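> The following comprises the amino acid sequence and a computationally predicted model.
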Amino acid sequence: MTTDAAPSFLFVDEDPLQLSALRRLLRDVPGIKRAATSAEEALRMAEEEPPSVVIAAYILPGMDGLSLIAALRARHPATLCGLHTTQLPGRDIIPPGITILLKPCPPERLRAFLLSGTNAAPK
């Protein structure tokens, strides 16, 4: 989603260290950066403030990252979504338009993905 408004990032992972690393990666980028440790918490946050960009872990408490992304996209179809995982889900279950970011993912690749859905992306 590219707009003049500041972007809203939503990071979802049960590991607080991963969430902290994602926030640090974008510390110099304007916008809202929120973190959730479960899919349910992420869905609540997205209802309060629809995210421009979501990056979710595949393994989450409550539901997996793909199910979370499907639920988010049903409510906010323009949201750019990425799945951050150590194990590649079967290609037949990955919906179109979801970027898979295998852990460990180089920071510059993560940052490029996160910025690609904002007006902060390099032209």
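Yes, it's here.
> Please count neighbours and contacts with C-alpha atoms only from this point.
Noted.
> Now do the same for residue 34: helix, strand or coil?
Taking DSSP: H, G, I helix; E, B strand; the rest coil as the rule, one finds residue 34 in the strand state.
> Give me the neighbour count for residue 74.
11 (other C-alpha atoms under 10 Å).
> A helix includes it, no?
Yes: assessed with three-state DSSP, residue 74 lies in a helix.
> Please report how far it lies from residue 68.
According to C-alpha to C-alpha, to the nearest Å, residue 74 and residue 68 sit 10 Å apart.
> Now do the helices for this protein: every range, in order, please.
16-25, 39-48, 65-75, 107-116 (DSSP state H).
> Take this one as well and set it beside the first:
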Amino acid sequence: MGLDFMDSTAVDYDNALLNTGFGKFHYLLLTVCGLIYMNTAIGIAILSFVLPSATCDFQMTSEDKGWLTASPMLGMVIGSYFWGCLADTKGRKIVLIASLLVDGICGLISSVAQYFWLFMLCRFFNGF
């Protein structure tokens, strides 16, 4: 007497992809996600160019350099749990916009930071 939700005509992956198509939205989505990935990669790679100047400006020790280099990665580890849980409850679009806004603001602040602790905190939130 129950409802039968199982359909006997199962569609394989190739036919499902062929039936749904690949349109302008998918190209736009691929472009936006590529730009976001590029932003993340630049945020990590830029530290190798900034580190020699920052060593002189902030009079950093080897330990400070290690913490500065590790802070974006630590931010990614902690931020993935935070943003992931938030995306599950609030939705991906709003969380993606919020995380990019945090990344942009922290990137601007880190570019004018005068103190090592502020620079490292901003780098942490760049990874966050």
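Arrived safely, thanks for sending. Every value quoted in this text rests on a predicted model; they were computed, and no experiment measured them.
> Give me the TM-score for these two chains.
Scored by TM-score structural alignment, normalised by the length of structure 1, the superposition of the two chains gives a TM-score of 0.28; 66 aligned residues with a C-alpha RMSD of 5.1 Å.
> possible to save the helices of structure 1 as a markdown table with distance to residue 8 of structure 1?
Formatted as a markdown table, the helices of structure 1 follow (distance: least, C-alpha to C-alpha, whole Å):
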| stretch | distance to residue 8 of structure 1 |
| --- | --- |
| helix 16-25 | 12 |
| helix 39-48 | 10 |
| helix 65-75 | 14 |
| helix 107-116 | 10 |
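> Of all the ones you listed, which one comes closest to residue 85 of structure 1?
Of all the helices of structure 1, helix 65-75 sits nearest to residue 85 of structure 1, with 9.0 Å by C-alpha to C-alpha.
> for that closest one, packing partners?
For helix 65-75 of structure 1, the elements it packs on are helix 39-48, strand 53-57, strand 80-85, judged by 3 or more C-alpha pairs under 8 Å, 6 or more residues apart in numbering; DSSP states H and E.
> Could you single out the most deeply buried of the helices of structure 1?
helix 65-75 (a mean of 18; mean count of other C-alpha atoms under 10 Å).
> can you redo the helices and strands packed on helix 65-75 of structure 1 as TSV with distance to residue 107 of structure 1?
Output for the helices and strands packed on helix 65-75 of structure 1, formatted as TSV (distance: least, C-alpha to C-alpha, whole Å):
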stretch	distance to residue 107 of structure 1
helix 39-48	23
strand 53-57	13
strand 80-85	12
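> For residue 101 of structure 1, find the nearest of these.
strand 80-85 (4.8 Å).
> So which bits of that closest one are buried?
Judged by neighbour count using 16 or more other C-alpha atoms under 10 Å, the buried positions of strand 80-85 of structure 1 are 80-85.
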